[in-house]
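[1] With the sequence up front, the predicted model follows.
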Amino acid sequence: MLKYFSIVQALSRSALAMPNEAVTHQIRRLKESLEKDGFTKEAKSLEALLTASESSLEMSPSKIQRSFVVLKGEEITPKTSIPVDKETSTPLAEIFFPDDLPEKAPMFDGNIQLAIHSIVNEWSKFDQLLEINATPASSCLIYGAPGTGKTHLAKWIAKQIGLPVVLARLEGLMSSYLGTTSRNIGNLFTFANRYKCILLLDEFDAIAKLRNDPQEVGEVKRVVNTLLQSLDSRHEKGFTIGVTNHESLLDPAIWRRFDIQVEIPKPSPEVMIQLLKNFITPLEFNESEIKFLAWCLDGSSGADAEMLSKWLKRAFVLERESNIVEVMKQFAVLNSGRVDTKKRNVMVHSDEDFINMLLNDKVYSFKQKDLASLFGMTPSTLSKQLSKFKDSEKI
């Protein structure tokens, strides 16, 4: 059964999206059986799904909305005036109301999902925490490689909490006029502190650079200090989320201003397989083909998976008889930054080396019969080719 655990895991995740007592009971039974038989990793994976599901049930919109009655601040409406850069009249932010935010949760491994649900769960129990003189975390920094779904995640968290998002891309706050950048930051935070909202600071590293960088003097130091003071002013007035692709550029003092720091990794093989299944709809591929696509994108981002899916849709519309291996060879050549260099070189130069690399992969565990189908051969033909290849290596 463990051979197909990724399918079991996906089925469990889907079932727990709208769980009932029977579903939860059976998945818990499966988890306990796996645990008993020594499959600890698989059992923990199901436990994470169960825990995340239980957290979701506790986070009904009505409970979260009631919690925010205790927050001070005005309601943002479509008629609310957004602050602008006084030099250029450019808006400093965009407003996204809950109905504009993504319904679907981004797909991550179990531990990340569990951590994310715990953030939202704190806000669902806002009033209960106040009763014991505590408050939820008021800020969260989400960081990781580009294309891993960080901004989507931030918006989804806001959707669960049920508040509008004030989205500011920090690059857009910067100005060549002396003092204007600091003024823009101050005006943005004054606006966010006035209303019940989530402040989402995207491209966060645009300003928050290391203050001891010899290239950065004067104005940038003042800007960073303004940002630090503004983050302090927002404490307990609302939830602030920072998003960055370059966490190494952040000043240590900036890091300390965030109660929670979540690193979003590139998709694991299991998550990549699920992302591809979602993105390629309505195209249909069998499990071996999906696994092959995931292998080709191993180490890439979720955005890369979406790009590949669009590529496949175009390829299979234009050439309905396309072979998936040939399509991926073209993809590797024309999207060199999305495919590992070593894999790409083997893919485009030698089918024998390509097949051997797939067979020797310990993560995806391809079988000869699966590869024969992918490469358009019979299993016996593939076996003969591999034998000839091994014989030539001995000479």
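    The structure has been received and is ready for your questions.

[2] going forward, measure contacts between C-alpha atoms and count neighbours the same way
    Fine.

[3] Would you confirm that residue 244 contacts residue 151?
    No - the criterion here is C-alpha atoms under 8 Å, and residue 244 misses it with residue 151 at 9.0 Å.

[4] So between these two, which is more surrounded?
    residue 244 (24 against 21; other C-alpha atoms under 10 Å).

[5] one step back: identify the contacts common to residue 244 and residue 151.
    Both residue 244 and residue 151 are contacted by residue 202, under the criterion C-alpha atoms under 8 Å, 6 or more residues apart in numbering.

[6] adding another structure so you can compare the two:
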Amino acid sequence: MPMPVRSVWRPAVAAAALILVTTLVACGGGGGGGGDTRSGVEFSALAASTTRFDVPEGGSTPDIALSAQISGNLAELDGKTLYVRIDDGLGLFEPAARIDYNASTRQASVALTGRQQTLTGLRSGRLGVRVCLDVACQNALTPPGYGIDMSVNVRAGLRTTPSELLVRVPFGTLPPTSLVRVVVPEGRTPSEFSAGIVAGADGTAFDLSRDLTPGSEGIRVAPRLLPVGRYQSRLEVVATSADTGFGAQSYVQESSLVLEVEPSDVDFAVLPSVLDFTVDYGTQRLQPFTVGAVAQTGSFRLDPVVYDHGEEPPGTAYPLRGAWLRTAGEAWSVVVCEGTSCLPRGVHRATLPFVRLTAAGFPTGQVVEVPVTLTVR
């Protein structure tokens, strides 16, 4: 009559190994006690639902089932406990499993749960399986080397460097732009990522832009011209792995952004510090622009009215000679043509001097000059 099998499992008691305890109860037939029973029981070649895995870093290998046919006189194992030990040197599966036995087909199967993979690269090895009559496997029913070959390819995930970006400048110096390098998950094109300031973090001190220059893809971080102080934020980069059939993996990497502005002998600074325009002959005027100002400490206002024109190409005539740079409130504009008179082709230069004013409107001692260049083609 069919032989029922009662089975339970427990976590591994040794590294990279699973111990499954199975108690066999046979009907009729009697069955010897101790001794080596390998000659009476045999296991067919081990089969697996899959033996090759391709997973993204941080993803898990899929769950699989191992199976084998048991033949011979199973009555010899009547009432004995079988120990199934699985040696998983590749670390593919969790240290827990479920064993089943179909008495009518004499097929035993073991269900294994995939484990998260963090070690990138291609690895291969043998998943060893031993069926024994004792927990130490001194009395084995399976032959030496019994098991099945397996391999796993763990594709690299998202990488960002550096993890902390620190920029330190004296006040009045425009901080340099830095690159946070982004390497997308294996299988994706270099442009397949998004970035921004982490939700809730202060993003007012940094301007971000994507740089897709081949070989140096990443995020350009441009700190702003700010008063003396320490400014901190966090950059978040997000990407998703390619889906090879086992599901895509989402990745998030963060980099700390720190700007330290130290005191200096500069009273205030303006931005941009240089203005350079290029226009075609006959253009009427350019869009208005503004010049911002930042003080080391405190608030102030600038005198935006006084300006000097310098070099003018021959042929520059009234009403534009010495007057092509104009102000309207806090905005400035470049006038190239007025009526029938246009600036001639060539390079035109001017200087915008800014003076810090007190609350009462009196100028302080420092003057900051912004050179302006206009090229008419």
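    It's in. Keep in mind that this is a model prediction, so the values were computed, not measured.

[7] tm score of chain vs chain?
    After superposition, the two chains reach a TM-score (TM-score structural alignment, normalised by the length of the second structure) of 0.21; 132 aligned residues with a C-alpha RMSD of 7.0 Å.

[8] Would you state the helices of the stretch 251-377 of the second structure in chain order?
    Here the stretch 251-377 of the second structure has no helices by DSSP state H, counting those that start in this stretch.

[9] what's near enough to touch the residue nearest to residue 164 of the second structure when sequence neighbours are not counted?
    Nearest residue to residue 164 of the second structure, sequence neighbours excluded (C-alpha to C-alpha, 6 or more residues apart in numbering): residue 256, at 4.4 Å. Residue 256 of the second structure is in contact with 163-165, 232-235, counting by C-alpha under 8 Å, 6+ apart.

[10] And residue 256 of the second structure, how far from residue 240 of the second structure?
    21 Å (C-alpha to C-alpha, to the nearest Å).

[11] try residue 22 of the second structure
    42 Å.

[12] And for residue 87 of the second structure?
    Counting by C-alpha to C-alpha, the gap from residue 87 of the second structure to residue 240 of the second structure is 33 Å.

[13] Would you map the strands across the stretch 1-150 of the first structure?
    94-96, 139-144 (DSSP state E, counting those that start in this stretch).

[14] Kindly reformat the ones you listed as a markdown table containing mean neighbour count.
    Listed next are the strands of the stretch 1-150 of the first structure as a markdown table, based on neighbours: other C-alpha atoms under 10 Å:
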| stretch | mean neighbour count |
| --- | --- |
| strand 94-96 | 17 |
| strand 139-144 | 22 |
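
[15] For residue 160 of the first structure, which of those strands is the nearest?
    strand 94-96 (13.4 Å; C-alpha to C-alpha).

[16] which secondary structure elements does that closest one contact?
    Identification of packing neighbours for strand 94-96 of the first structure by 3 or more C-alpha pairs under 8 Å, 6 or more residues apart in numbering; DSSP states H and E yields strand 165-169.

[17] orientation of the helix or strand following the strand it packs on relative to strand 165-169 in degrees?
    On the C-terminal side of strand 165-169 of the first structure, the closest following helix or strand by DSSP states H and E is helix 180-194. Calculated by axes from the mean of the first three to the mean of the last three C-alpha atoms, to 10 degrees, helix 180-194 of the first structure forms an angle of 170 degrees with strand 165-169.

[18] by contact count, what packs against helix 180-194 of the first structure?
    helix 219-234.

[19] so which of the strands of the stretch 1-150 of the first structure gets nearest residue 288 of the first structure?
    strand 139-144 (29.5 Å).

[20] for the helix or strand just after that closest one, packing partners?
    Using DSSP H and E, the next helix or strand after strand 139-144 of the first structure towards the C-terminus is helix 150-161. If you count contacts as 3+ C-alpha pairs under 8 Å, 6+ apart, helix 150-161 of the first structure packs onto helix 61-67, helix 110-124, strand 139-144, strand 198-202, strand 239-244.

[21] What separation do you get for the residue lying closest to residue 67 of the second structure once chain neighbours are set aside and residue 209 of the second structure?
    Sequence neighbours aside, residue 109 is the residue nearest to residue 67 of the second structure in space, at 4.2 Å (criterion: C-alpha to C-alpha, 6+ apart). Per C-alpha to C-alpha, residue 109 of the second structure is found 55 Å from residue 209 of the second structure.

[22] which of those two has more neighbours?
    residue 109 (18 against 13).

[23] In which helix or strand does the more buried one reside?
    Applying DSSP H and E, one finds residue 109 of the second structure within strand 107-114.

[24] What count of nearby residues applies to the nearest residue to residue 41 of the second structure once chain neighbours are set aside?
    In space, not counting the residues next to it along the chain, residue 41 of the second structure is nearest to residue 72; the distance is 4.5 Å by C-alpha to C-alpha, 6+ apart. Counted with other C-alpha under 10 Å, the neighbours of residue 72 of the second structure add up to 13.

[25] For residue 364 of the second structure, see how far away residue 72 of the second structure is.
    104 Å.
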